[in-house]
Structures are given as C-alpha cells and as structure tokens.
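[1] A predicted structure for the sequence below; I have some questions about it.
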Amino acid sequence: MIVLYPWGKALPSSTVTQGTPVAANIVTAASGPCLQPGQVQVGSQPAPGDKPCLTVQLRMTNGPAPGKSLQLTVPIEPSTPRFSAGDDVVLAYNGGNALDPQSFQLVDFQRSTPLVLLAALFAVAVLVLGRWQGLAALVALGLSFVVIVLFVLPAILAGESPLLVAIAGAGAIMFLALYLTHGLSARTSVAVLGTLVSLALIGVLSAIFSAAASLTGLDDATTTLIGSLGHGIDARGLLLAGIVIGALGVLDDVTITQTSAVWELRRANPSLGWRELYGAGLRIGRDHVGSAVNTLVMAYAGAALPVMLYSAISGVGLGSLLTSEDIASEIIRTLAGSVGIVAAVPVTTVLAALIASREPVDHLISTTKRAAPQQ
C-alpha cells in the first residue's frame, strides 16, 4: 500500500461537467405537451405522434436560490424516472442564472433518509446479536470503506495497476476485518493465511482466463469512466480488481468457519490428531462450500440480471449469448471466485488441523471455560 499510494500526485478530475447537486421538492406535476421556453400550452394532451412531457413545479431547498420556485419540463420516456408531486428530488445546476430554469436539470430522487434508516436498522441488528463482536464487525466494516475510498480509488485513478491495488487493498481489508472481529489468535491467523492463498489463486485464474477469452473489461460503467477521465485506463485490470474484491467477503466466511470448526472439534475431543481433525473438518467444509458457491453465483447473477435480460431478447443463440463480453465476464468472475472458495476449504482446514493439534490441551480447556457464560 505504501508503494502503490499516489504520494503527492494530483488525481485526475472529470472532463465531463456533471453539475452541482441541488435539493428540491416537487410541488405540482402534470403531464402534457412538451413546451419550449416561451411557448404557451394549447390543450391538455399532446398532439398525435408527439411524445408527452411532465411539467413540474419545484421549490429549491438549498443551492444558489433556496426557497425559490422553478418550473421544468421533463420528457416522459421508458428510461426516465416517474416523478410526482411531493417527491424530494435532486437537480443538476450548471452555474448559470439561478432564476433561469435552463440552468437546472431534474436528474434523480433524494435517497438519504431511507438509506440512513436502513443503515441504522442494520447496525442495531448486528449489535443486538453480536454485542461487542458485532461492534467490532461494524468498526471493521467502516475501516474497509476507508481503505477503498482513501487507497483503492486514488491509487487506480493515479494509474497504478488495478489488480495489484485490489490485492493490496483486499489484504488490508482482510487483516482489519478478521483480526478486529475475531481477535488476535492462532485461529484467526489460520483464516488469514487461507484467505491469502485463495485470493492469490483467484487473481491468477482470473488473469489467465480473462486474457485467454480476450475480455476487454469495457462495459458501460468503464466506458463512462474513460469518457469522464479523458484518457485510457486498464479496463481488464479493473475487471480483475472487481473479481478479487468481490470474492473477499465470501472467502472470509469460509475460512473463519473452517478454522472455528476444527478448533471446536479439537476442544470436544483433545485426543484427535491432525489427520482426524482434517478429515472431520473437510466433511464440514463440503457442506459449506456448496452453499457458499451458490451464494457467489446468485450474487453475480443478480448484479448482471439487466445484462442477461437484454441479451435474452437480442435474438442470438445461446452460444453467442454466453460468449458475449458482458456475460463471459460474469462467468469468469463467478467460476474463478468459486474455484478460490473450493480451494479455501482444504487449504484452511489442513492449516487449522496442523496448528490446532499442537495446541496444549490445558490451553484449550481454559479457553473454553473463559468463553462459557457465567451461571
């Protein structure tokens, strides 16, 4: 992270003007003909063949003219949001006359309130169930976002290899999440080692097969990013970086579960050797890996659902559909991540068995007593 961080480098800014966000509230909304500034509406319905528009009366709540009213006309298209009276919305202000409607564009809804409420509900649920460990998990989650925002994004924008940045960032997130949530112990260190090995395998497999499949990584979001930057970026590296970071959460779950299972087996029967611990832990892992792989596949399938729907109505054959850029990227993302998850089970289990079998029995028993609730 120290080597890859853009020390003293000026990060690029967008060459595309996005406009300054301004909060507003829709007072009235009515559909009718599309009117240009200065035109007078004749009739309440658009002429045959003309597309309808939505005329909204807004009141700005912040920005250059808070409290001022504004009237905008928005074309009604299948791809545009449906605004109505009472909606809290976001305008894009281009810096012109604050009283001129041409200086504003209606772009989106305000979503801060429901997002904050859902985040609070999530935090309460984690704290109620996890208590102090839940608090540690929330702190680790916050630090994970800090790593992404303050290291991963600046380093990639500064021109560093997205894959190397993702591996370094994922490693930092893994250390923070695992050690903060589960404590500094041999058990956690085994999970860290298993996760590192699996992440490396996922990165290697993704790099090899994305190159073999000639994936460019130029999806709509990446194309928009390149247009905003005004210069090229390693699009395939961005794809690989997304694969590594996306697989990290499932890997943490698998490796922690395997190490916990092996340690509990050892505590339940201290006479078990490492081979017996490995065999029993592997049997537990076989059950876990099936559900974990399915979780990863469904997560990627859900994220790619619009792409799959668009491809399904395109009229091409199944073979062409599966080998298209968008679908092939998701297939490689899913399969490479799944191979890493599968490999994490035996790797983590054998490490846990070797270390747990050498832990003194007295230490196991005393640890169990400290973990037991007081009567």
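    Received the coordinates, thanks. Predicted model, so just to flag it, every value in this text is computed and none were measured. Numbering: from 1, shown residues only.
[2] contacts and neighbour counts: CA atoms only from here.
    Will do.
[3] Taking the centroid of this protein, which residue is nearest it?
    By CA atoms, centre = their mean, the mean C-alpha position of the chain lies nearest to residue 246, the distance being 6.9 Å.
[4] tell me which element it is part of?
    Using DSSP states H and E, residue 246 sits in helix 235-268.
[5] Can you give me the buried ones in that helix?
    235-241, 243-267 (16 or more other CA atoms under 10 Å).
[6] What is the distance between it and the centre of its chain?
    16 Å (CA atoms, centre = their mean, to the nearest Å).
[7] Run through the neighbouring helices and strands of it.
    Using 3 or more CA pairs under 8 Å, 6 or more residues apart in numbering; DSSP states H and E, the elements in contact with helix 235-268 are helix 162-182, helix 186-212, helix 274-303, helix 325-356, helix 361-371.
[8] Mind giving me the packing neighbours of the first one?
    Using 3+ CA pairs under 8 Å, 6+ apart as the contact criterion, the elements in contact with helix 162-182 are helix 112-147, helix 153-157, helix 186-212, helix 235-268.
[9] Mind giving me the packing neighbours of the shortest one?
    This points to helix 153-157. In terms of contacts (3+ CA pairs under 8 Å, 6+ apart), helix 153-157 is packed against helix 162-182.
[10] buried residues in the helix it packs on?
    Applying 16+ other CA under 10 Å to helix 162-182 flags 162-182 as buried.
[11] Report the angle between it and helix 112-147.
    Helix 162-182 runs at 100 degrees relative to helix 112-147, counting by axes from the mean of the first three to the mean of the last three CA atoms, to 10 degrees.
[12] contacting residues around helix 162-182?
    1, 4, 133-134, 136-137, 139-141, 143-144, 147-148, 151-152, 155-156, 188, 191-192, 195-196, 199, 203, 234, 237-238, 240-242, 244-245, 248, 252 (CA atoms under 8 Å, 6 or more residues apart in numbering).
[13] of these, buried ones?
    By 16+ other CA under 10 Å, the contacts of helix 162-182 give 1, 4, 133-134, 136-137, 140-141, 143-144, 147-148, 151-152, 155-156, 188, 191-192, 195-196, 199, 203, 234, 237-238, 240-241, 244-245, 248, 252 as buried.
[14] which residue sits closest to residue 341, ignoring its sequence neighbours?
    residue 251 (6.0 Å; CA to CA, 6 or more residues apart in numbering).
[15] list the contacts for the one you found?
    195, 198, 340-341, 344.
[16] export these to JSON lines and tack on distance to residue 30?
    Formatted as JSON lines, those follow (distance: CA to CA, whole Å):
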{"residue": "195", "distance to residue 30": "56"}
{"residue": "198", "distance to residue 30": "56"}
{"residue": "340", "distance to residue 30": "54"}
{"residue": "341", "distance to residue 30": "53"}
{"residue": "344", "distance to residue 30": "58"}
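[17] Check it against this one:
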Amino acid sequence: MVFHFLFNSSQDNLEIHGKIIKEINNNNTSSKLNEKDSKNKKTTLSRNYVMVKILNGDHKGETIKLDNLVNDKTSHQSFTKKGDEVLINISEDKNGHIKSGSYIYDVVRYKFIYVLVIVFVLLIALIGGMKGIKSIIGIAITGFAVLKIMLPLIMAGFDPIVVSVFICIGVSILNLLIISGKNKKTLAAIVGTCGGVIIAGVIAAVCISALRLSGLTDEEEQNIIYIAQNVNFNFSGLFFAGVLMGALGAVMDISMSIASSINEINQQKEMSMVDLIKSGMNVGKDIMGTMANTLILAYAGGAMYIMIWISSYDLPFHRILNQDVIASEAVKSLAGSIGLIFTIPLTAIFSSFIFKREKKYDQKVDKIIE
C-alpha cells in the first residue's frame, strides 16, 4: 500500500483536453428559463453552448457541442469563452461513439502554473547564481518530501505527528547543508531550526490537546475520511503537521541569518562569547518582527474565506475566536511565532559557543606552530 502511494504513476494521460472553438448563444432557451424562473421567483444563469474540439484520446480531432458551464454540480459555476482549453468528461455508447451526458468539468490551469514555475526558477538561478541553484534543489527536495513521502504515509495510516517531525527535521537538515555546505555555521543553523520547530510543535500539541482542535470544518473532515477510507483518521495529528510545516520555513530562515551574522562578526572582530550572543540577539530582534508578521499574515490569508464566512454571522469577537477553524489558525500563528522567538536565543548561544571554541582552537594551533 505504501509502495502504491509513493510510486503510483500520474493519471494525466487519461484526461481528455478540448479547446473552445465557438460559442453558441441560445436566446430561446435562455428566455424560457428566465420566464419559468420568474414564475417561481428564482434566478438562474443564462444557458448557452460551446463547440469543443477534442485535442487527445480516441476522439482526437472530433468536435462536440457541450453546455457552456464548468462544474455545474458545485458552487464553482463559470462560463468558458472561445480559445479556452478545458478538461472534459466524455460518455460513450457501446460502440465507442460520443453520446449525450458529456460535460466540461474544469478549465486547464496547470499549463500556466508550469510557465510561472519556470519563470520563478529562472529568476532564482539568474539573480542568485549558484546559491539560487542550490535553493532550487532545496525547494525540489522539500516538495518531493511533502508530496511523495509525508502525505502518502499519512494517508496510508501512519501517525501524522511522527511522520511530520521526521520530515521537518530531515528537510531542514538537507536544505541547510545544500545551501550553506558542511560547516559550523550550518550546524548552528540546524540546531536553532530544530529547536525552534520542536518548541512550536510542543506548544501546538499542548493547545491541540487542551482545546480539542482539528483545524477543519465538518465537510473537510468528511472529505478526508472518504479519501483516506479511514473513519479513525488522526485529524489532530494532521493539524500538528500543518503547524510544523508552516513554522519550518520562517524558523530556518531566521536561524541561518543569525548563524551567518555571528560567523561574519566573529571572523572580522575579536569579541567575547557574551558580546557575540548580544550581537546575534540584536540581529534576531530586527528579523523577529517581520517574520512573526509573515507567519500571521500567511495563516490569515489562507483562512480568509473561513474568516469572512464566520464573520458574516455578526458574532461577538470571542465567539468568532471560539470556532474550531479560527482557533486553529490562531494556534498555528502563535505556536509558530513562539517557536520563531525561541529560535533566536538558541541559535545565538549555540553559534557563539561553537565559533568561539573554533577560534580558540585555531589560536592554540597557531601558537604551537610558532
């Protein structure tokens, strides 16, 4: 089962692509619908059709007439226009001919996303040089770890808490080693990152247990149960994994910034360990405010729809905050921010210790040589 999740091939080749070559407005149908709706005092979308040319599959090159409505079985209803590439579902009779019942179920978006990814990668490589290329490798490793290891293992029934802890620690170590190399600075950043993420995880675990949070709506929970085919799915563990993954990026960034700053200061100027720690703390304080804002704004942006939905009921603030999904986002933001705050002294102290120890060792070696 795990092997299937990790190495299952893509099903993209089964998707039928089509291109809108013509729009057909059906005024008569539209007027009948509107007339009927006026009697029932209801409104509806005007009905029209499109001619779609099939781009792949057994019916490649054929043209069919379909309702111009995407996802008519959901609330995400929208019209397509001439030139759009769409994904369609085809119904066939026993002879393999297209019959009625075929429909458009989505607009092709992934190709544009691919272009955006290519632009992103090229900009990182051009502006960042070798560091940028290393960053791209790190991003690829993170994406693979999350999509091909963490999520499949969780869906296969493994404990999300255990899986997320190992994935986060492994990803942070690999990324820092790739970006900065094998040295004292990287070691200090790894210690600070792991410490900050673990603290965020401990706070999240305590909050999840005390507040009985899942971080999901009832509909989302039902969907996950259906997909995972597991009525005993660990939703709290999944929420814990989300906290760790959300905090990891910011914590890794601040730990490397502090370790790098202390390393530069130590190489340029003779300072005591206490002074190095103070310098690292000053750097951390400057970064802390913006990073905490980054975490809070990221979580708030991700929960914007839910916040609008709950706020529309005009409830008092404490009632809004008391909702599971809102309380979960608050815990994510605060747990991640607290972990980030603890990362600053952890990285500053450990960096100062190993850099001063290394410098003293080098000085002793120099004296012996002299």
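    Received it, and whenever you're ready, just let me know what you need. In this text, all values refer to a predicted model and were calculated from it rather than measured experimentally.
[18] And the TM-score between these chains?
    The TM-score (TM-score structural alignment, normalised by the length of structure 2) is 0.85; 344 aligned residues with a CA RMSD of 2.6 Å.
[19] Could you identify which of the helices and strands packed on helix 235-268 of structure 1 is most buried?
    Counting by mean count of other CA atoms under 10 Å, helix 325-356 has the highest mean neighbour count of these, with a mean of 22.
[20] Which elements pack onto it?
    Using 3+ CA pairs under 8 Å, 6+ apart: helix 325-356 of structure 1 touches helix 186-212, helix 235-268, helix 274-303, helix 305-312.
[21] which helices and strands sit right next to the first one?
    Helices and strands touching helix 186-212 of structure 1, as assessed by 3+ CA pairs under 8 Å, 6+ apart, comprise helix 162-182, helix 235-268, helix 325-356.
[22] Grab the longest strand from structure 1 for me.
    strand 20-32 (DSSP state E).
[23] Identify each buried residue in that strand, please.
    Going by neighbour count (16+ other CA under 10 Å), the buried part of strand 20-32 of structure 1 is 21-29, 31-32.
[24] In JSON lines: the residues you listed, plus distance to residue 52 of structure 1.
    Converted to JSON lines, those look like this (distance: CA to CA, whole Å):
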{"residue": "21", "distance to residue 52 of structure 1": "26"}
{"residue": "22", "distance to residue 52 of structure 1": "26"}
{"residue": "23", "distance to residue 52 of structure 1": "25"}
{"residue": "24", "distance to residue 52 of structure 1": "23"}
{"residue": "25", "distance to residue 52 of structure 1": "22"}
{"residue": "26", "distance to residue 52 of structure 1": "19"}
{"residue": "27", "distance to residue 52 of structure 1": "20"}
{"residue": "28", "distance to residue 52 of structure 1": "17"}
{"residue": "29", "distance to residue 52 of structure 1": "13"}
{"residue": "31", "distance to residue 52 of structure 1": "7"}
{"residue": "32", "distance to residue 52 of structure 1": "5"}
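[25] nearest to residue 80 of structure 1, of those?
    Distance to residue 80 of structure 1, by CA to CA, is smallest for residue 31 among those, at 13.8 Å.
[26] State the distance from that closest one to residue 84 of structure 1.
    According to CA to CA, to the nearest Å, residue 31 of structure 1 stands 10 Å off from residue 84 of structure 1.
[27] Could you do residue 115 of structure 1 as well?
    Taken as CA to CA, the span from residue 115 of structure 1 to residue 84 of structure 1 is 21 Å.
[28] What does residue 167 of structure 1 correspond to in structure 2?
    The alignment partner of residue 167 of structure 1 in structure 2, by TM-score structural alignment, is residue 165.
[29] ditto for residue 82 of structure 1
    Under TM-score structural alignment, residue 82 of structure 1 pairs with residue 79 in structure 2.
[30] what does residue 199 of structure 1 give?
    Checking TM-score structural alignment: residue 199 of structure 1 goes with residue 197.
[31] Can you give me every residue that contacts that match?
    244, 247-248, 251, 336, 339-340.
[32] ditto for residue 301 of structure 2
    Contact criterion CA under 8 Å, 6+ apart gives no residues in contact with residue 301 of structure 2.
[33] do residue 356 of structure 2 as well
    266, 272-273.
[34] Just put the helices and strands packed on helix 235-268 of structure 1 in CSV and tack on distance to residue 99 of structure 1.
    What follows is those, written out as CSV (distance: least, CA to CA, whole Å):
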stretch, distance to residue 99 of structure 1
helix 162-182, 44
helix 186-212, 52
helix 274-303, 41
helix 325-356, 44
helix 361-371, 66
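[35] which one of those helices lies closest to residue 64 of structure 1?
    Of all these, helix 274-303 sits nearest to residue 64 of structure 1, with 37.4 Å by CA to CA.
[36] distance from the closest one to structure 2 after superposition?
    Its aligned residues in structure 2 lie a mean 0.7 Å from helix 274-303 of structure 1 after superposition (mean CA distance after the TM-score superposition for structure 1).
[37] roughly how far is that helix from the heart of the chain?
    Centroid separation for helix 274-303 of structure 1 versus its chain: 22 Å, with CA atoms, centre = their mean.
[38] and the angle from that helix to helix 235-268?
    Helix 274-303 of structure 1 runs at 140 degrees relative to helix 235-268, counting by the same axes, to 10 degrees.
[39] and for helix 274-303 of structure 1, what span of structure 2 is it aligned with?
    With TM-score structural alignment as the criterion, helix 274-303 of structure 1 aligns to 273-302.
[40] mind checking what residue 213 of structure 1 lines up with in structure 2?
    Looks like residue 213 of structure 1 aligns to residue 211 there (TM-score structural alignment).
[41] ok, residues contacting stretch 316-328 of structure 2?
    Applying CA under 8 Å, 6+ apart, the set of residues contacting stretch 316-328 of structure 2 is 213-217, 303, 306-307, 310-311.
[42] re earlier: would you list the average distance separating the helix holding residue 246 of structure 1 from its aligned partners in structure 2?
    Averaged out, helix 235-268 of structure 1 is 0.9 Å away (mean CA distance after the TM-score superposition for structure 1).
[43] what sits against the spatially closest residue to residue 342 of structure 1 that is not a sequence neighbour?
    By the measure of CA to CA, 6+ apart, the closest residue to residue 342 of structure 1 outside its immediate chain neighbours is residue 289, 6.3 Å from it. Counting by CA under 8 Å, 6+ apart, residue 289 of structure 1 touches 254, 341-342, 345.
[44] Against residue 346 of structure 1, how distant is residue 289 of structure 1?
    Distance of residue 289 of structure 1 to residue 346 of structure 1, computed by CA to CA: 11 Å.
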